[in-house]
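Participant: need coordinates for the below:
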Amino acid sequence: MSDMSDKVILLVEDNPDDELLTLDALAANHVGNRVVVARNGVEALDYLFANGIYSGREVTDLPAVVLLDLKLPKIDGLEVLRRIRADARTQLLPVVILTSSNEDEDRLKGYTLGANSYVRKPVDFDEFVRAAGQLGLYWLLLNQPPPD
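Facilitator: This is a model prediction of the structure:
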């Protein structure tokens, strides 16, 4: 079992401002994990399944958690989640939907497709920093992942 601090966080986010905000919030909370950013659904799936530019990556080396936006170019977040849950290699991977969407339908679809959590992005920076710290604390330190 590896130390969780060497595990990657996969941030799937197409908005550069939200990407920077998330990275700053994680850093402000001393979350030292490396963050890999995928800027659309195709990049996220390529990373997870070692395709495209990630074809040399070890597919069994999964991130500690995926922070997944819903409104993504190429392949949307719900379809990314569906594909994660449909593959035996990634079906147990913790996925936190991190989105500005407050639509009940998106939340219902996210949970139906197997999201572990649904977090609405706060607009206020200080609130977002606190939320990112709680996400990091929970998913990287407290959560007990399934055995390898």
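
Participant: only C-alpha atoms from now on, for both contacts and neighbour counts.
Facilitator: OK.

Participant: could you give me the buried positions within stretch 36-51?
Facilitator: 37-51 (16 or more other C-alpha atoms under 10 Å).

Participant: next up, for comparison:
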Amino acid sequence: MPHSIEILLVEDNPGDVELTREALHESKLHIDLHVVDDGDEALAFLRHEGAYREAPRPDLILLDLNLPRTDGRAVLREVKSDPALRPIPVVVLTSSGADRDIAQAYALHANCFVTKPIGLDQFLTIVRSIEQFWLTIVKLPPET
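Facilitator: Below is the predicted model:
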């Protein structure tokens, strides 16, 4: 059986979660999508804490910035400051298109910044494009 690709989606909007799930469902790749809805849960997942003790190491993180409790900026800061997590690519996928948010995300070492489009078809296209680029073109770092 081919290696499954583990994606951690950190998103508090149930509609965006379902759209992402739908877009990835059509993939020819074997993708396991793990979803958490706030920054605290994301960090627990990544650190294998509590209910996430057996969680896999994600190959890719899709991260919203505006989250309850710990926001996406803080999650990004923690991921990129932890030597064990730093190699995991983080795609910021957020409704913000503000220059300040873009600059801050890159300053915190996001691997890319994508603004969620408003329309359904455009959203699906964006997620499929992320999948195409990050999971078929780019060589992801091996698990350490």
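
Participant: returning to that earlier point: among the buried residues of stretch 36-51 of the first structure, which are in strands?
Facilitator: The members of these that map onto strands under DSSP state E are 37, 38.

Participant: please, which helix or strand holds residue 117 of the second structure?
Facilitator: Residue 117 of the second structure is part of no helix or strand when elements are defined by DSSP states H and E.

Participant: tell me if residue 62 of the second structure really is in a helix.
Facilitator: No. Counting by DSSP: H, G, I helix; E, B strand; the rest coil, residue 62 of the second structure falls outside a helix, being strand.

Participant: thought it was touching residue 10?
Facilitator: Yes. With contact defined as C-alpha atoms under 8 Å, residue 62 of the second structure counts as touching residue 10 (6.1 Å).

Participant: which of those two has more residues huddled nearby?
Facilitator: Legend: neighbour count by other C-alpha atoms under 10 Å for residue 62 of the second structure and residue 10, higher for residue 10 (27 against 23).

Participant: what segments of the second structure are helices?
Facilitator: 14-25, 39-47, 72-81, 99-107, 120-132 (DSSP state H).

Participant: alignment lookup: residue 39 of the first structure to the second structure.
Facilitator: Aligned counterpart of residue 39 of the first structure in the second structure: residue 37 (TM-score structural alignment).
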